[in-house]
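Visitor: coordinates only, sequence not included:
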């Protein structure tokens, strides 16, 4: 099975453009910046495609998120770290076996606050027309039914 990623970015003009995965990876790894994104927050579509040997690619996952770049055009590491911390904190309530377990009410409140903050800082809620545009740009690939990831 082959798996690969595609990225699309919503430009300030409103246009949806392809962001080559190698350019994203290099900016994320601190190897080469993307000067056009320096100091900006961009709306990013991250798509995961899969294909069986010799089969047609199918869309396995699409995420809409905000991605922050530092003043040089690299992916902002501190914002990425913050997003990860918020993601971890947003699951604090899932570790509780029972709501009456000591600390679970506090964990639930922290998790709710983290989910709200995560949505405000890193969430992009596209309009239905934007979702349709994204699917069209992804060459009309068909959605794969959701299945668990095996590790």
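Guide: Ah, there it is. Not measured: the values here are computed from a predicted model. Residues are numbered from 1 along each chain as shown.

Visitor: For the rest of this, base every contact and every neighbour count on C-alpha atoms.
Guide: Will do.

Visitor: residues contacting residue 3?
Guide: Applying CA atoms under 8 Å, 6 or more residues apart in numbering to residue 3 gives the contacts 48, 49, 50, 51.

Visitor: Which of the helices or strands spans the first one?
Guide: Spelled out, it's residue 48. Assigned by DSSP states H and E, residue 48 belongs to strand 41-51.

Visitor: In terms of secondary structure, what does that strand contact?
Guide: Packed against strand 41-51 by the contact rule (3 or more CA pairs under 8 Å, 6 or more residues apart in numbering; DSSP states H and E) you find strand 2-10, strand 58-68.

Visitor: now the angle from the shortest one to strand 41-51?
Guide: Going back to what we said before, that points to strand 2-10. With axes from the mean of the first three to the mean of the last three CA atoms, to 10 degrees defining the directions, strand 2-10 sits at 160 degrees from strand 41-51.

Visitor: So what's the gap between strand 2-10 and the chain middle?
Guide: 11 Å (CA atoms, centre = their mean, to the nearest Å).

Visitor: Quick check: buried residues in it?
Guide: 6, 7, 8, 9, 10 (16 or more other CA atoms under 10 Å).

Visitor: would CSV of the helices and strands packed on strand 41-51 with distance to residue 99 be doable?
Guide: Below are those laid out as CSV (distance: least, CA to CA, whole Å):
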stretch, distance to residue 99
strand 2-10, 39
strand 58-68, 31
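
Visitor: So for residue 110, which of the ones you listed sits nearest?
Guide: Closest approach to residue 110 among the helices and strands packed on strand 41-51 (CA to CA): strand 58-68, 21.8 Å.

Visitor: What helices and strands are in contact with the closest one?
Guide: Under the contact definition 3+ CA pairs under 8 Å, 6+ apart, strand 58-68 sits against strand 41-51, helix 104-122, strand 142-143.

Visitor: Use this one as the comparison:
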């Protein structure tokens, strides 16, 4: 089985365009910038596809996020660190769900986790409209012969 990634980003006109994974990786690891994204927040679709030898690829996972680039066109490391910290904080109350009696600070953890989830959604979540979802799935399914793609209602 083969697994690979595809990235789509909204360009300035609002169209979804392919961002080759190698270019994204270089901007993420600091080896080559994407000057067209310098200083911008870009709405990005990350898709994981899987397929067997000779089979058409299937979309296994799709996520929608806002990705920040620094003034040089590299993925903004400080924003990425903030996103990771907020993701970790947003899980702080999970221990209370399993063993609330063992943690006297569950109310505090719950407030902290809720605030982190809210901030994470405000800063990093992209909630696409149904038409945008349709466009994403049409584009991801385009390489599959005869695929019409799902329609979101």
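Guide: Arrived safely, thanks for sending. It should be emphasised that the depicted structure is a prediction, and the values quoted were computed from it without experimental measurement.

Visitor: out of the buried residues of strand 2-10 of structure 1, which one sits closest to residue 141 of structure 1?
Guide: residue 6 (12.0 Å).

Visitor: Please name the residues that touch that closest one.
Guide: 18, 19, 20, 21, 46, 47, 48, 49.

Visitor: Quick one: neighbours of the nearest residue to residue 36 of structure 1 once chain neighbours are set aside, just the number.
Guide: In space, and not counting its chain neighbours, residue 36 of structure 1 is closest to residue 73: 7.1 Å by CA to CA, 6 or more residues apart in numbering. When neighbours are counted by other CA atoms under 10 Å, residue 73 of structure 1 registers 20.

Visitor: can you check residue 90 of structure 1 too?
Guide: 22.

Visitor: circling back: can you check which of the helices and strands packed on strand 41-51 of structure 1 gets nearest to residue 109 of structure 1?
Guide: Short answer: strand 58-68, nearest of those by CA to CA, at 23.7 Å.

Visitor: now the closest one: how far from the chain's centre is it?
Guide: Distance, centroid of strand 58-68 of structure 1 to centroid of chain: 5 Å (CA atoms, centre = their mean).

Visitor: Read off where that strand ends up in structure 2.
Guide: Counting by TM-score structural alignment, strand 58-68 of structure 1 pairs with residues 58-68 of structure 2.

Visitor: what sits against the residue of structure 2 most remote from its centre?
Guide: Ranked by distance from the centre of structure 2 (CA atoms, centre = their mean), the top residue is residue 101, with 35.2 Å. If you count contacts by CA under 8 Å, 6+ apart, residue 101 of structure 2 has none.

Visitor: any idea how far it is from residue 85 of structure 2?
Guide: 26 Å (CA to CA, to the nearest Å).

Visitor: Same question for residue 79 of structure 2.
Guide: In terms of CA to CA, residue 79 of structure 2 sits 10 Å off from residue 85 of structure 2.

Visitor: Of these two, which one has the most company?
Guide: Taking neighbours as other CA under 10 Å, residue 79 of structure 2 and residue 85 compare with residue 79 leading, 16 against 13.

Visitor: For that one, which residues are in contact?
Guide: With CA under 8 Å, 6+ apart, residue 79 of structure 2 has these contacts: residue 68.

Visitor: which is the next helix or strand following the helix or strand harbouring it?
Guide: If you go by DSSP H and E, residue 79 of structure 2 is part of helix 77-89. Later in the chain than helix 77-89 of structure 2, the nearest helix or strand by DSSP H and E is helix 94-98.

Visitor: Go through that following helix and flag the buried ones.
Guide: residue 96.

Visitor: Now do stretch 128-148 of structure 1: distance to the chain's middle.
Guide: 15 Å.

Visitor: right, I mislabeled it, should have said stretch 20-33 of structure 2
Guide: 16 Å.

Visitor: cool, stretch 85-95 of structure 2 as well?
Guide: 18 Å.

Visitor: How far does that stretch stretch from one end to the other?
Guide: 17 Å.

Visitor: List of residues touching it?
Guide: Counting by CA under 8 Å, 6+ apart, 106, 109, 110, 112, 113, 114, 115, 116, 117, 119, 120 sit against stretch 85-95 of structure 2.
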